[in-house]
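Asker: Sequence first, then the predicted structure, then my questions.
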Amino acid sequence: MNWVEAIGYLGTALTISASAMSTMIPLRIIALLASCAVITYGFLIDSMPVVLTEMIQIPFNAFRLWQMLRLVRDVEKAADGDLSLDWLRPFGSERPFGVGEVLFRKGDPATEMYYVESGVFKIPEYGLEVRQGGIVGELGLLSPGNTRTASLVCVEAGRALCVSYSDVKQLYYQNPEFGFYFLKLTSERLFQSAQIDTAKKAAPAEGDVL
């Protein structure tokens, strides 16, 4: 076996390794390295179909790698304090909601979460309003049986970005780092809800003498 064949075998080994990986960032990196090795081999044996095939794949793998690295970075930023859902925008769909429309009721099966882009939504069980930039419904992913812990009603017409739990789970399984930061983010949400409950219980009822 000469050194040209060795490069070809290296490309083959890297391609097989990429196919066997379950996490996306290492998979994309190995796939890019495999393409570089195969392109080199293709030039050395003067096989333009081999070169062309790999050159077409490189931009796709590079874009997906960049997309996943950006996602991890943005989720890490969100977990450190910026609790925006903008980092999930590429994975959601925008939907309009009218006044009085019930997005979900307490006890309903939970399948998606929402990022409010406009309008006003209310959680009647807590008397809370969710306005532009607010996030609601993500805790259903972690609740027992994936059921809603409260209801959500539209009180002022608007739009919300809907992100399905299936997409979140797919990202979670494909990238453990994303999963870690998403759990950290949802834990922060849970603590915020607990603080609101505590504050409401501690506040004097209407008519109480201060």
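Answerer: Cool, got the structure. Quantities reported herein were computed from a predicted structural model and do not represent experimental measurements.
Asker: can we go C-alpha only for contacts and neighbour counts from here?
Answerer: Noted.
Asker: Near residue 113, how many other residues are there?
Answerer: For residue 113, the neighbour count with other C-alpha atoms under 10 Å is 21.
Asker: Run through who's touching the helix or strand in which it is found.
Answerer: Per DSSP states H and E, residue 113 falls inside strand 112-116. Taking contacts as C-alpha atoms under 8 Å, 6 or more residues apart in numbering, the residues outside strand 112-116 that touch it are 85, 130-138, 140-141, 158-165.
Asker: Give me the distance between the two termini of stretch 156-170.
Answerer: 33 Å (C-alpha to C-alpha, to the nearest Å).
Asker: Sort out which residues of it are buried, please.
Answerer: Residues of stretch 156-170 classed as buried: 156, 158, 159, 160, 161, 162, 163, 164, 165, 168 (neighbour count, 16 or more other C-alpha atoms under 10 Å).
Asker: Cross the contacts of strand 112-116 against helices and list the overlap.
Answerer: The helices, defined by DSSP state H, take in residue 165 from those.
Asker: mind listing the strands for the protein?
Answerer: 93-97, 102-104, 112-116, 120-123, 128-130, 135-136, 152-156, 158-164 (DSSP state E).
Asker: What about the closest residue to residue 61 other than its chain neighbours, how many residues nearby?
Answerer: Once flanking residues are discounted, residue 61 sits nearest to residue 28: 5.6 Å by C-alpha to C-alpha, 6 or more residues apart in numbering. Residue 28 has 23 neighbouring residues, counting by other C-alpha under 10 Å.
Asker: Second structure for comparison follows:
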Amino acid sequence: MNWVEAIGYLGTALTIAASAMSTMIPLRIVALLASCAVITYGFLIGSMPVVLTELIQIPFNAIRLYQMIRLIRDAERAATGDLSFDWLKPFGEARRFTAGAVVFRQGEPAAEMLYVESGLFRIPEQDITVRPGAIVGELGMLSPGNLRTGSLVCVEAGQARCISYLEVKQLYYQNPEFGFYLLKLTSERLFQATQHTGRRASSVPAGSEVM
């Protein structure tokens, strides 16, 4: 086996290794290395179809690698205290809601969460106002039976990005680090809801009956 064949075998080995990986960032990196090895081999043996195939794949792998690294970076920053979810915009579908519209009701099946871009929304059961820059509906993904834990009503007309749980789960499984930070963000929301409930309970006068 000469050194040209060795490069070809290296490209094959890296391609197989990339196919066997379950996390996206290492997969994309190895896939890029495999493409470089195969392109080199293709040039050395004069096979332009091989070179062309790998040249087409490189931009796709590079773009997806950049997107995943950016997601992790932005999610990590949010998990340290900045509850900005702008990084979810590319994965959401924009929808407009009119004042008075019921977006969803407590107990309904849940299939997506919302990122509020404009307008004003309210969760009546918890007396929580949801303003632009916040997410809502993410807890339905974790609730038993994927049911809504509260209703959402549009108070002032606005727009929200709707991100399906399927999309969120795909991002979660594709990269464990992203999933870890998403869990931290969701935990932050749970703590906020618990603190809000505690404040409401403490505001009830002694001897009052809570309905």
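Answerer: Arrived safely. Predicted model, so just to flag it, every value in this text is computed and none were measured.
Asker: So after superposing, what's the score?
Answerer: Put the two chains on top of each other and the TM-score (TM-score structural alignment, normalised by the length of structure 1) is 0.95; 206 aligned residues with a C-alpha RMSD of 1.2 Å.
Asker: so the residue nearest to residue 61 of structure 1 makes contact with residue 18?
Answerer: Yes - contact criterion C-alpha atoms under 8 Å: residue 28 of structure 1 and residue 18 qualify, at 7.3 Å.
Asker: mind listing what residue 101 of structure 2 touches?
Answerer: Contacts of residue 101 of structure 2 were listed using C-alpha under 8 Å, 6+ apart, and they are 153, 154, 155.
Asker: What distance do you get for the residue lying closest to residue 31 of structure 2 once chain neighbours are set aside to residue 32 of structure 2?
Answerer: Using C-alpha to C-alpha, 6+ apart and skipping residues adjacent in sequence, the residue nearest residue 31 of structure 2 is residue 18, 5.6 Å away. Per C-alpha to C-alpha, residue 18 of structure 2 is found 9 Å from residue 32 of structure 2.
Asker: Looking at those two, which is more packed in?
Answerer: In this view residue 18 of structure 2 and residue 32 are compared by other C-alpha under 10 Å, and residue 32 has more residues nearby, 24 against 21.
Asker: Can I get the strands of structure 1 in JSON lines including distance to residue 145 of structure 1?
Answerer: Below are the strands of structure 1 laid out as JSON lines (distance: least, C-alpha to C-alpha, whole Å):
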{"stretch": "strand 93-97", "distance to residue 145 of structure 1": "24"}
{"stretch": "strand 102-104", "distance to residue 145 of structure 1": "15"}
{"stretch": "strand 112-116", "distance to residue 145 of structure 1": "14"}
{"stretch": "strand 120-123", "distance to residue 145 of structure 1": "20"}
{"stretch": "strand 128-130", "distance to residue 145 of structure 1": "24"}
{"stretch": "strand 135-136", "distance to residue 145 of structure 1": "18"}
{"stretch": "strand 152-156", "distance to residue 145 of structure 1": "19"}
{"stretch": "strand 158-164", "distance to residue 145 of structure 1": "16"}
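Asker: so which of these gets nearest residue 56 of structure 1?
Answerer: Between residue 56 of structure 1 and these, the tightest spacing by C-alpha to C-alpha is seen for strand 93-97, at 29.0 Å.
Asker: rewinding a little: residue 33 is in contact with the residue nearest to residue 31 of structure 2, correct?
Answerer: No - in this structure, residue 18 of structure 2 is not within contact of residue 33 by C-alpha under 8 Å, at 9.6 Å.
Asker: what about the closest residue to residue 105 of structure 1 other than its chain neighbours, how many residues close to it?
Answerer: Distances taken as C-alpha to C-alpha, 6+ apart place residue 151 nearest to residue 105 of structure 1, at 4.1 Å, with adjacent residues excluded. A count of nearby residues for residue 151 of structure 1, using other C-alpha under 10 Å, gives 18.
Asker: roughly how far apart are residue 151 of structure 1 and residue 166 of structure 1?
Answerer: Note on residue 151 of structure 1: its distance to residue 166 of structure 1, by C-alpha to C-alpha, is 21 Å.
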